[in-house]
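Colleague: structure for the following, please:
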Amino acid sequence: MKLLLVSPGWERGRLWGELGFKFPSLSLAALAAVTPPAWEIALCDENMEPLPLDTDADLVALTAMTPQAPRAYRIAAEFKSRGKTVVMGGFHASNLPDEALQHVDAVVVGEGDLVWPQLLDDYRQGCLQRLYRSSSLIDMTAIPVARREIFAGKRYLLTNTLQTTRGCPFDCEFCSVTAFYGRKYRKRPVESVLAELETLRKANSFAFFVDDNLVADRKYAMELFAGMKGMEFKWLSHAPIDFARDREFIAAAGEAGCVGMFVGFESLNQQALSAMGKVTNTARSYLDDAKVFRDHGIGILGSFVLGYDGDTPDVFEQLLRFCEEARIEAAIFPILTPYPGTDVRRRLEAEGRITSNAWEDYDMEHVNFRPVGMSAAELQQGYDWLNRAFYSLPSMYRRIFKLHRSVQVFAPMNFGFRGALKRTRRTITGDVP
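Modeller: Here you go, the predicted structure:
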């Protein structure tokens, strides 16, 4: 039997579709790891290669985030018109399975590790069900090593992506992670993570931990960092800003090779932080906290959500000045997006403020709701201005061109975002080379 795993591509003119550096789908490699040996597996990532519509695969499996869902549905239609059976999972299908079932033959809701072998067996027996939902969360000791061989020849920036934990103990209003993985923070055994890392070791190896909060359990993370010390990895992951307030903890991460963290600042307004449930953030200490990261050799990819109720048109310049003063090495500025399954969507629906369900525009670049402190047009214009200003050459110089070990990661990242934003604007204005 033959299985084709498909990661839908991003449209031209979307920031995430224009970025030159690409990362593979770890979720598809995880599914491949629990696929029985009798199945021959191939991967198509549309961001890297054309869709093989003439495939001889028996079964096609799609995964998609919300902005990729329309493309996933079109892909499903293409394969179904050729007589293929198509199944789908991921964040969007898990939150809207009835919608997805209008386009595919079966949907996997939530974590697929446990039910995927059952789905494949049902398919072989000719009794595929419409919906697969695990009755429990997977035991983290049972997660096998991802099958990274499916990434061979794809020209990814790196394939050393791995996951050590699932879930998040916090419950931010805008976040879709807890809706998918739950709030229970579950951990793989440290020894199994270190064993997996050992198989990935090469000279000057980079690794990216996709965990939404690698440091939520101090004892666990300290054990992991101790094991990684001396492995000579340069690695990145996600951490809350209050990670800076435990000097021993953040020093251990730096000594273990951490060169960068994705940090959700989200807002400079403490009331907005409280409203969104960002309980670990104290805006008045941001400057000091950012310096602690930098002092330990750890650069920051910051995230600032635009459009919360406390935001006015002044917020865009305020954020730029803060980022430059704090020397935030890189940043994204997502527009508040009411993803299916999130608390913020339920709130905005109840308030009658959602203005669009065009899923392709749920890419954090478009306004899909009615803001309070400004018009939708002002929010969109402010987003565009802030990205251009932040990734301008003068701002890049002020933020990153200092002697710091994280520059090796963040200088290319800045130029990558700068180029992608330029290509996005050219596509939108029709000036496509």
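Colleague: could you use CA atoms for every contact and neighbour count after this?
Modeller: Will do.
Colleague: for stretch 366-377, measure first residue to last.
Modeller: 10 Å (CA to CA, to the nearest Å).
Colleague: repeat for stretch 293-302
Modeller: Across stretch 293-302, first to last residue, CA to CA, it's 12 Å.
Colleague: ok, and for it, which residues are buried?
Modeller: Phe293, Arg294, His296, Gly297, Ile298, Gly299, Ile300, Leu301, Gly302 (16 or more other CA atoms under 10 Å).
Colleague: closest to Asn414 among those residues?
Modeller: Leu301 (10.1 Å; CA to CA).
Colleague: which elements pack onto the helix or strand encompassing that closest one?
Modeller: Per DSSP states H and E, Leu301 falls inside strand 299-304. Contact here means 3 or more CA pairs under 8 Å, 6 or more residues apart in numbering; DSSP states H and E; on that basis strand 299-304 packs against strand 258-266, helix 286-295, strand 330-332.
Colleague: most packed of those?
Modeller: Among the helices and strands packed on strand 299-304, strand 258-266 has the highest mean neighbour count (mean count of other CA atoms under 10 Å), at a mean of 24.
Colleague: is it true that Val210 touches Arg166?
Modeller: No: under the criterion of CA atoms under 8 Å, Val210 makes no contact with Arg166, lying 9.5 Å away.
Colleague: the more surrounded of those two?
Modeller: Neighbour tally, Val210 and Arg166, criterion other CA atoms under 10 Å: the higher count belongs to Arg166, 23 against 17.
Colleague: what's the neighbour count on the nearest residue to the more buried one once chain neighbours are set aside?
Modeller: For Arg166, ignoring the flanking residues on the chain, the nearest one in space by CA to CA, 6 or more residues apart in numbering is Arg186 at 5.3 Å. By other CA under 10 Å, the residues close to Arg186 number 20.
Colleague: check contacts around Arg327.
Modeller: By CA atoms under 8 Å, 6 or more residues apart in numbering, Arg327 lies in contact with Ala290, Arg398, Arg399, Ile400.
Colleague: how about the third one, nearest residue that isn't a chain neighbour?
Modeller: Taking CA to CA, 6+ apart as the measure, Arg399 lies nearest to Arg327, with 4.3 Å between them; neighbours along the chain are not counted.
Colleague: could you measure from that neighbour over to Ser406?
Modeller: 12 Å.
Colleague: then Leu194?
Modeller: Per CA to CA, Leu194 is found 23 Å from Ser406.
Colleague: now the helices for the stretch 151-300 of the chain?
Modeller: 177-181, 190-200, 218-228, 247-255, 270-276, 286-295 (DSSP state H, counting those that start in this stretch).
Colleague: which ones are touching Asp309?
Modeller: Ala272, Pro371, Val372, Gly373 are the contacts of Asp309 under CA under 8 Å, 6+ apart.
Colleague: check the burial of the first one by counting its neighbours.
Modeller: Ala272 has 16 neighbours, counted by other CA under 10 Å.
Colleague: now the second one, please; I'll put the structures next to each other:
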Amino acid sequence: MRVLLLYPRFPKSFWSFEKGLELIGRKALLPPLSLITVAAILPQEWEYKLVDRNISEGVTEAEWEWADLVVLSCMIVQKEDLLAQIREAKRRGKRVAVGGPYVTALPDESRQAGADYLILDEGEITLPMFVEALEKGETSGVFSANGEKADVSQTPIPRFDLLDRHAYDTMAIQFSRGCPFQCEFCDIIVLYGRKSRTKSPAQVLAELDRLVELGFTQAVFLVDDNFIGNKRNVKLLLKELKVWLEKNRYPFRFLTEASVDLAQDRELLEQMVECNFYVVFLGIETPDAESLTLTKKFQNTRDSLSDSVEAMTKAGLRVMAGFIIGFDGEKPGAGERIVQFVEKTSIPMAMFSMLQALPNTALWHRLEKEKRLNSQMGNGNQTTLMNFVPTRPLEEIAREYIDGFWQLYDPMRYLDRTYRHFMMMGAPRNPVPRRRLNWGTIRALLTLCWRQGIVRETRFKFWIYLFSILRHNPRVCDHYLAVCGLLEHFYEYRAIVRDQIESQLAEYLAAKAAAESSSESVQESAAA
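Modeller: Okay, here's the model as predicted:
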């Protein structure tokens, strides 16, 4: 069996980082971990080719001709290209199997596009069902775990050998699935449950051994939605990871996502820093305690959010954070309060979004019951209006959002926050893997200095801040410059956010005015 693993294209988003990646000669931020894990679970006597449409123009004629079966996986934000690729594969007479979070949440759309096999839920359970169906000669099918969760301690090492080693900025592995919390808007607990299931330390170290064997040198992102969801098992992993890193001369740095309560577990925080973790993404969402309580994000209400950010930063972790506007009962000015919090805590990269109801979440079901969902499907992108009727005017929320995003990624503000953050940051405890000094690295540095240090209004602060970092916290300088480089993405992306939201808002207001006018006409006719 010859299997073409096809990964759909992401639209431009907060995380696409095109301009920043161009500086360092990379094509995409992360590899398709889902598909190389699928390749590891499926029979190893089969042949596999991987086409990631985020790093290539698309599938070649030779690759289409070679394939007996096309397998796709995607998240909701990739759905447009997923459906297009399903149709293209079927046009060429190929059998198509699809899976992943989007297909699990909304399987009918892929079926209508022509997919033959829907592999829902977690592949460790449903892929063997799919293989059995193929062996029986079945030409279609839907394979579901029916609520059962996979034992990830049995998940094989992903097929990292299928990846283009030079295309990705950061590698990806997974330690756990699931999250113990109950945030109303989150689909992770719907997809993976509230029990954090983990791999064994031996599994994770074997995956790292494989990356070393294949010559990968990038930082490694543990893609867990809450890395510290099972603190006991995390500490056991970190204990063994520390020994592995020392033995292998610290080949990798790590980044991950975690809940804010990490700051209150000093032992765990210290272990992470000792194991070369250097970035953590936090779901802060909002500084408004009432909104956090309403959305059941209680873990963010127990301690000072700003103190937690400061504790992690001083320990040596660069903090990234997600923020959301549009919660029910939210008071006017929420966008400005988020901006003020980001400025106060000096978080360089704040992912700011309007709230969207994702399929099958508690929020989705509540809004559906209240008849507040509209026909627009949420996609999790920053360039999309809310897909439900909020409790305050949508136009008010949208304008606060546009203004807030524009302020957050004003070049001077971004540079100021980045400088303050890195001046506060604890220095790395261990040797830091460095990018090889080559012409590409030199060109990236020269381009950054030209754009931010000469051409733009940041020119004076850029040099003042750089020399200050070199003088007072020199071991974070490479990291500091990398974050400065990401401004190249946000410099363009903030205009994309503004233009697309304003366009959608204008359409919404026009439709609203037309509906109101039609309603008035009906009332006048009835009165006559």
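Colleague: may I see the helices and strands packed on strand 299-304 of the first structure arranged in TSV, with distance to Glu46 of the first structure as well?
Modeller: Converted to TSV, these look like this (distance: least, CA to CA, whole Å):
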stretch	distance to Glu46 of the first structure
strand 258-266	26
helix 286-295	36
strand 330-332	23
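Colleague: what does Phe160 of the second structure align to in the first structure?
Modeller: In the first structure, the residue matched to Phe160 of the second structure (TM-score structural alignment) is Arg148.
Colleague: hmm, that match is touching Leu162, no?
Modeller: No: Arg148 of the first structure is beyond contact range of Leu162, at 10.1 Å (criterion: CA under 8 Å).
Colleague: need the counterpart of Phe243 of the first structure in the second structure.
Modeller: Phe243 of the first structure maps onto Leu262 in the second structure, by TM-score structural alignment.
Colleague: what is the neighbour count of its match?
Modeller: Counted with other CA under 10 Å, Leu262 of the second structure comes out at 21.
Colleague: residue in the first structure paired with Glu109 of the second structure?
Modeller: Checking TM-score structural alignment: Glu109 of the second structure goes with Glu99.
Colleague: coming back round to it: need the counterpart of the residue nearest to Arg166 of the first structure in the second structure.
Modeller: Using TM-score structural alignment, Arg186 of the first structure pairs with Arg197 in the second structure.
Colleague: you'd agree its match is up against Gln174?
Modeller: No: between Arg197 of the second structure and Gln174 there is no contact, the gap being 10.9 Å when judged by CA under 8 Å.
Colleague: and the helix or strand harbouring Phe462 of the second structure, which stretch of the first structure?
Modeller: Using DSSP H and E, Phe462 of the second structure sits in helix 459-472. Using TM-score structural alignment, helix 459-472 of the second structure lines up with nothing in the first structure.
Colleague: which strands and helices sit next to that helix?
Modeller: Here helix 459-472 of the second structure touches helix 411-424, helix 477-485, going by 3+ CA pairs under 8 Å, 6+ apart.
Colleague: how near is the closest residue to Arg418 of the first structure other than its chain neighbours to Phe21 of the first structure?
Modeller: Of all residues not flanking Arg418 of the first structure in the chain, Tyr391 sits nearest, at 5.4 Å (CA to CA, 6+ apart). Computed with CA to CA, the distance linking Tyr391 of the first structure and Phe21 of the first structure is 16 Å.
Colleague: ok, now Arg388 of the first structure?
Modeller: Separation of Arg388 of the first structure from Phe21 of the first structure (CA to CA) stands at 19 Å.
Colleague: just Phe333 of the first structure next, same as before
Modeller: 18 Å.
Colleague: next: Tyr383 of the first structure.
Modeller: 22 Å.
Colleague: who has more neighbours, those two?
Modeller: Using other CA under 10 Å as the criterion, Tyr383 of the first structure and Phe21 rank with Tyr383 on top: 22 against 16.
Colleague: map the more buried one onto the second structure.
Modeller: That one, Tyr383 of the first structure, aligns with Tyr401 by TM-score structural alignment.
Colleague: before we move on, which element is that match in?
Modeller: helix 394-408.
Colleague: what about that helix, how far off from the first structure?
Modeller: On superposition with the first structure, the mean distance recorded for helix 394-408 of the second structure (mean CA distance after the TM-score superposition for the first structure) is 2.2 Å.
Colleague: neighbouring contacts of that helix?
Modeller: Residues contacting helix 394-408 of the second structure (CA under 8 Å, 6+ apart): 325-326, 332-336, 338-339, 350, 352-354, 385-386, 413-414, 494-495, 497-498, 501, 505, 509.
Colleague: check contacts around the most centrally placed residue in the first structure.
Modeller: The first structure has Val210 as the residue nearest its centroid, 7.6 Å off, counting by CA atoms, centre = their mean. Going by CA under 8 Å, 6+ apart, Val210 of the first structure touches Thr161, Leu162, Gln163, Ser237, His238.
Colleague: burial count for the last one?
Modeller: His238 of the first structure is surrounded by 20 other residues when neighbours are defined as other CA under 10 Å.
Colleague: isn't it up against Met261?
Modeller: Yes: here His238 of the first structure lies in contact with Met261, judged by CA under 8 Å, at a distance of 5.1 Å.
Colleague: burial count for the closest residue to Leu421 of the first structure other than its chain neighbours?
Modeller: In space, and not counting its chain neighbours, Leu421 of the first structure is closest to Leu15: 6.3 Å by CA to CA, 6+ apart. Neighbourhood size, Leu15 of the first structure [other CA under 10 Å]: 20.
Colleague: coming back round to it: contact partners for the residue nearest to Arg166 of the first structure?
Modeller: Met140, Thr165, Arg166, Gly167.
Colleague: now the two most distant members of those residues.
Modeller: Met140 and Gly167 (11.4 Å).
Colleague: buried residues of stretch 392-405 of the first structure, list them for me.
Modeller: Ser395, Met396, Arg398, Arg399, Ile400.
Colleague: what residue in the second structure is paired with the last one?
Modeller: This means Ile400 of the first structure. Following TM-score structural alignment, the counterpart assigned to Ile400 of the first structure within the second structure is Thr418.
Colleague: what's the distance between that match and Ser16 of the second structure?
Modeller: 20 Å.
Colleague: and Ala513 of the second structure, by the same measure?
Modeller: 35 Å.
Colleague: cool, and Ala40 of the second structure?
Modeller: 27 Å.
Colleague: can you report how many residues lie near the residue in the second structure that Glu49 of the first structure lines up against?
Modeller: In the second structure, Glu49 of the first structure lines up with Ser56, judged by TM-score structural alignment. By the measure other CA under 10 Å, the count of residues near Ser56 of the second structure is 12.
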